[in-house]
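Chemist: below are the sequence and a predicted model; questions follow.
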Amino acid sequence: MTTRKDQLAAFDRLLTIMDELRTQCPWDKKQTLQSLRPLTIEETYELADAILDNDLNEVKKELGDVLLHIVFYAKIGSEQGAFDIASVCHAICDKLVERHPHIYGDVTASTEEEVKQNWEKIKLKEGKDSVLEGVPKSLPALVKASRIQEKVAGVGFDWEEPHQVWEKVQEELNELNSEIQAERQDHIEKEFGDVLFSMINYARFIGVNPENALEKTNKKFINRFQFLEREAKKQGKKLEDMTLKEMDVFWEASKQFYQ
């Protein structure tokens, strides 16, 4: 592993390259906070994919791309006299020290849950009117639901036992089924949302990240379906000309390769 001196030198090299690109490269010179935003979102998803695939070499590359964006934003901020990379680093360091009083103060927190509860209490003392203020509006709905539930749980608004949450899931499923039977489409959507929200909450209680779980299922389905397509092509068949029963033979065969 590299030394702290080597790490600082590498970071200094990145800052120097950023300075050069900003003054010499036509593309880099044109970028703004707004133009970089969609690219940053894309890079973040690419990092998330690499993490889910457990491809550490790819994780390293994607971390570099994300770090470049952070440095880029800081460079633009310094040009506008708003902030620079030093103030960005100091701000997060100050926040970490303040929000970890069990490390840098006299507060006791021996479990992960106690740390989370202290974190939310500290944020309220910082002037936030609601524990939910920090949930980004543009988060995907599934991730947003997880963050909402984690945050309210941090201040004690939570179920006590997993079986209570599972009972809530069953209750919401029954309500959804009732609306389906009544064919009330506007109510069906509402109840379907309640089912998803309760399932996401249950996932937290059984130690499952719902976003990761769903994405793994997405990848599994894609792999199995593409296996089906390849096998059909080997036999000179087109999916649109096959019966569901014929396709199911390949689908079942795919399960031995993609669990």
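Modeler: That came through, no problem. Computed from a prediction, not measured in an experiment: that's the story for all the values here. Numbering: from 1, shown residues only.

Chemist: C-alpha from now on. contacts and neighbour counts both.
Modeler: Will do.

Chemist: excluding chain neighbours, give the residue nearest to residue 116 in space.
Modeler: Among residues not flanking residue 116 along the chain, residue 154 sits closest, at 5.7 Å (C-alpha to C-alpha, 6 or more residues apart in numbering).

Chemist: list the contacts of that neighbour.
Modeler: By C-alpha atoms under 8 Å, 6 or more residues apart in numbering, the residues touching residue 154 are 113, 116-120.

Chemist: please indicate which of the residues you listed are buried?
Modeler: For the contacts of residue 154, a burial check counting by 16 or more other C-alpha atoms under 10 Å picks out 116-120.

Chemist: among those residues, which ones are in helices?
Modeler: When DSSP state H defines the helices, the subset of the buried ones among the contacts of residue 154 inside them is 116-120.

Chemist: and those residues as CSV, adding distance to residue 105?
Modeler: Shown next, in CSV, are those (distance: C-alpha to C-alpha, whole Å):
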residue, distance to residue 105
116, 16
117, 16
118, 12
119, 13
120, 16
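
Chemist: check contacts around the nearest residue to residue 161 once chain neighbours are set aside.
Modeler: Of all residues beyond its chain neighbours, the one nearest residue 161 is residue 205 (8.0 Å), with distances taken as C-alpha to C-alpha, 6+ apart. Neighbour list for residue 205: 161-162, 165 [criterion: C-alpha under 8 Å, 6+ apart].

Chemist: try it against this one:
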Amino acid sequence: MKNLITPPEDNRRQEKLDAFSRLLTIMDELRLNCPWDKKQTIESIRHLTIEETYELSDAILENDIEEVRKELGDIMLHIVFYSKIADELGKFDIAEVLNGISDKLVYRHPHIYSDTEVADEEEVKQNWEKLKLKEKGKKSVLQGVPKSLPALIKAVRIQDKARGVGFDWENKQDVWNKVEEELSEFKEHFNQGEIVDKEKAKQEFGDLLFSLVNYSRFIDIDPEEALELTNKKFIKRFNHIEKRAKEEGKELGDMSLDEMDRYWNEAK
């Protein structure tokens, strides 16, 4: 077994435990005394959790570390909130949540907590997926990919999990060849710029996007992050068009495409 860090080596451990205990106490008080908090259920705060997760994502993309700290606090509150409600229902409490994830981490890191040897990060990922399949109820490597994930992120996770058990391309050139193949198949459903069969074209377009996501992995580019950068660039340039139009007393709907394109180029 590797050299492990023991709690006494962290001279702020008690401060951290005290802070967590304080949050648990506040949660108990809110459930007892606050009309809004008393009313909430696991179902009612679900959409708020999703919102907080996206706000954390925004802070990360903006590289705003202070905002990341705040958003992590919001998400921690939600974890405690769910656990408190479940405790009241007699299902589980925060201790079971924390011990559960600790047990899982120990089990899935045998190269740290047992005598398993690994050569590199890739082997760690492969072991992780194999161990997940052995767990109760796991019938497929892809079972852990949430159905409600946005399609682009889901494609990344599906490909990562498949790679974890060795199902992957051998080199990036093969992947790029697949991209070109899918692009060619997509084009086949057009005739002089018009879609011949929209349903088949949609399927082929999906195949093309999936292959591009695959290629992004091989060149170490996060497709979600790349697309978001383009979104932000578009928003910035479009806002410039709106600003310039306002300065000249014009409405966007009344402007020609050439006029808007000129302002667009100004923003580059």
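Modeler: Looks like it arrived, so ask away. Keep in mind that what you see is a predicted model, and the values were worked out from it rather than measured.

Chemist: quick check: TM-score for this pair?
Modeler: Here the TM-score for the pair of chains, by TM-score structural alignment, normalised by the length of the first structure, is 0.96; 255 aligned residues with a C-alpha RMSD of 1.3 Å.

Chemist: follow-up on the earlier one: in helices only, show me the contacts of residue 205 of the first structure.
Modeler: Those of the contacts of residue 205 of the first structure lying in helices (DSSP H): 162, 165.

Chemist: and which of the contacts of residue 205 of the first structure is nearest residue 101 of the first structure?
Modeler: For the contacts of residue 205 of the first structure, the closest approach to residue 101 of the first structure (C-alpha to C-alpha) belongs to residue 161, at 28.7 Å.

Chemist: just give me the neighbour total for the closest one.
Modeler: For residue 161 of the first structure, the neighbour count with other C-alpha atoms under 10 Å is 9.

Chemist: repeat that for residue 188 of the first structure.
Modeler: Residue neighbour count, defined by other C-alpha under 10 Å, stands at 19 for residue 188 of the first structure.

Chemist: check contacts around the residue most central in space within the first structure.
Modeler: Geometric centre of the first structure, nearest residue: residue 143, 6.2 Å, by C-alpha atoms, centre = their mean. Residue 143 of the first structure sits next to residue 211 when contact means C-alpha under 8 Å, 6+ apart.

Chemist: map it across to the second structure for me.
Modeler: The alignment partner of residue 143 of the first structure in the second structure, by TM-score structural alignment, is residue 153.

Chemist: quick one: the helices in the stretch 51-200 of the first structure?
Modeler: Assigned by DSSP state H, counting those that start in this stretch, the helices in the stretch 51-200 of the first structure fall at 56-79, 85-98, 101-104, 112-125, 141-153, 162-182, 185-205.

Chemist: any chance of the ones you listed in TSV, plus distance to residue 7 of the first structure?
Modeler: Below are those laid out as TSV (distance: least, C-alpha to C-alpha, whole Å):
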stretch	distance to residue 7 of the first structure
helix 56-79	13
helix 85-98	15
helix 101-104	25
helix 112-125	30
helix 141-153	33
helix 162-182	44
helix 185-205	36
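
Chemist: out of those helices, flag the one nearest residue 10 of the first structure.
Modeler: helix 56-79 (11.5 Å).

Chemist: mean deviation of the closest one from the second structure?
Modeler: Once fitted to the second structure, helix 56-79 of the first structure is off its aligned match by 0.6 Å on average (mean C-alpha distance after the TM-score superposition for the first structure).

Chemist: okay, buried residues for that helix please.
Modeler: Neighbour-count burial for helix 56-79 of the first structure, counted by 16+ other C-alpha under 10 Å, picks out 58-59, 62-63, 65-66, 68-69, 71-77.

Chemist: right, I'll call it a day here.
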